[in-house]
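Novice: kindly return the folded structure for what I paste below:
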Amino acid sequence: MHGPASPGWLLVALCAATGAYCLLRMRSTVEEQRRAAGGEALMGFGMAAMAVPAAVAAPPHWAWLGYAAVFGAAALRALWAARGGGHHLHHVVGACAMVYMAVVMAASPGHHHAHGGSGVPLVTGALLLYFTAYVLLSGVRLLPVAAMTGSTGSTGSTGAMLPRPARTPGWGDRPELSRACRLSMGIAMLAMLVTL
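Specialist: Coordinates of the predicted model:
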């Protein structure tokens, strides 16, 4: 996570911007959107904090344990919410990945990972495979799809059906923005795992 400074700052900026957008999404009128956005905001800001280059600020040992505790609690909350299905299982995996990275960083001498090789290769490899598949799937979901029109409209003065104007969702409820947010966090997670 603490490699060269320039990519590290780009990762911090990406994660912080994603976290900020997710905070704004918490204003949605849809309760499920608000709950998901809260978990994603926590992930975004947590990833931004963990990605700060070590040359600038090397966190003390207790900070890594704090990250592990916060994301452990987030994993338990997401696991509880996953009873209903949905996107919560991905939140469980993401929070567990954050706990894993925090524990590895806390256990490593000097907390520097420019050379890698500090984590358990099997766990790191499994997480890399999962997030690679997640990023690819999220990218495919962002591809434009022909809009299907299934709504009926009202009749005009000529008796012909007029299309009913579609309700435009608020910017916080737009699924493509949520997917782009999740895609960027998946890419950031991959970048952090690669340097582990």
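Novice: hey, let's count contacts and neighbours off CA atoms from now on
Specialist: Fine.
Novice: strands of the chain, start to end?
Specialist: 154-155, 161-162 (DSSP state E).
Novice: and the first one, how far from the chain's centre?
Specialist: Here strand 154-155 is found 43 Å from its chain centre; the criterion is Cα atoms, centre = their mean, to the nearest Å.
Novice: same check on stretch 174-185?
Specialist: Centre-to-centre, stretch 174-185 and its host chain are 8 Å apart (Cα atoms, centre = their mean).
Novice: what's it in contact with?
Specialist: 14-15, 18, 21-22, 40, 44, 134-135, 138-139, 141-142, 171-172 (Cα atoms under 8 Å, 6 or more residues apart in numbering).
Novice: could you rerun that using 6 Å?
Specialist: Stretch 174-185 is contacted from outside by 18, 135, 138, using Cα atoms under 6 Å, 6 or more residues apart in numbering.
Novice: who wins on neighbours among those residues?
Specialist: The most crowded member of those, judged by other Cα atoms under 10 Å, is residue 18 (26 neighbours).
Novice: next, the second sequence, to be compared with the first:
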Amino acid sequence: MHGSATPLSASAASAWLLVLLCAASGAYCLLRVRRADRRARGTAAGEAVMGFGMAAMAVPSGTGPWGPQILLAVCCGASVHALWLLRGGGHHAHHLVGTLAMAYMALSATAGHGHGRAGLPLVTGALLLYYSGYVLLGGARLAAAGGAPYAAAGPGGRGADGAGELVRACRLAMGMGMLAMLLSM
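Specialist: Sure, this is the predicted structure:
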């Protein structure tokens, strides 16, 4: 969703850093799937799909096999999965918004609106507001958790939602990545 893949451009360097950040978050979430109990496995799997999907979307244009049509199909499949998991409540509503936002960006790219061109201003603006709020709230929660004694978070350093500080940091990183991609539209 970024500019050209020129090796010396600042835009390409920031795009590749975003790819790395999202892929690392996705890999960590994939590791969480293996360790999680049955109930938390769906959330971790959804976050892994989001991380890897965002990494694929952040690849500078003209690089790699990821065409907008493939990304659109993957994002739509992830949206259906998030909708299925939504029946359990919790963090899955955010996954649904995220997968729909990624499908929207992929659709904008297939329609010739991506890579620096705006999608629908109302949809883009609403998503920008959502992710700005998500990032600010997530950052505040992470800062508050960092200030509290580690043992106060409960067994294993996990908070009430079952997420440790590293999980919250990954969620925050992916939220910032989504915000950056939306800003580049």
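Novice: got a TM-score for the two of them?
Specialist: The TM-score (TM-score structural alignment, normalised by the length of structure 2) is 0.83; 172 aligned residues with a Cα RMSD of 2.4 Å.
Novice: returning to that earlier point: take the strands of structure 1 and lay them out in JSON lines including distance to residue 96 of structure 1.
Specialist: Formatted as JSON lines, those follow (distance: least, Cα to Cα, whole Å):
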{"stretch": "strand 154-155", "distance to residue 96 of structure 1": "51"}
{"stretch": "strand 161-162", "distance to residue 96 of structure 1": "51"}
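Novice: still on that earlier bit, adding distance to residue 58 of structure 1, write the contacts of stretch 174-185 of structure 1 out as a markdown table.
Specialist: Formatted as a markdown table, these follow (distance: Cα to Cα, whole Å):
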| residue | distance to residue 58 of structure 1 |
| --- | --- |
| 18 | 23 |
| 135 | 29 |
| 138 | 33 |
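Novice: just those: which are in helices?
Specialist: The helices, defined by DSSP state H, take in 18, 135, 138 from the contacts of stretch 174-185 of structure 1.
Novice: can I get the strands of structure 1 in a markdown table including distance to residue 187 of structure 1 and mean neighbour count?
Specialist: Below are these laid out as a markdown table (distance: least, Cα to Cα, whole Å; neighbours: other Cα atoms under 10 Å):
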| stretch | distance to residue 187 of structure 1 | mean neighbour count |
| --- | --- | --- |
| strand 154-155 | 45 | 12 |
| strand 161-162 | 44 | 12 |
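Novice: which one of those strands lies nearest to residue 56 of structure 1?
Specialist: strand 161-162 (61.0 Å; Cα to Cα).
Novice: which residues in structure 2 does that closest one align to?
Specialist: Per TM-score structural alignment, strand 161-162 of structure 1 has no counterpart in structure 2.
Novice: compute the number of surrounding residues for residue 57 of structure 2.
Specialist: 25.
Novice: quick one: map it onto structure 1.
Specialist: Aligned counterpart of residue 57 of structure 2 in structure 1: residue 50 (TM-score structural alignment).
Novice: so how far is residue 142 of structure 1 from its match?
Specialist: 27 Å (Cα to Cα, to the nearest Å).
Novice: not counting its neighbours along the chain, what's nearest residue 134 of structure 1?
Specialist: Counting by Cα to Cα, 6 or more residues apart in numbering, residue 186 is the residue found nearest to residue 134 of structure 1 once chain neighbours are left out, at 7.0 Å.
Novice: what's the match for that neighbour in structure 2?
Specialist: In structure 2, residue 186 of structure 1 lands on residue 175 (TM-score structural alignment).
Novice: next one: residue 103 of structure 1
Specialist: Applying TM-score structural alignment, one finds that residue 103 of structure 1 aligns to residue 107 in structure 2.
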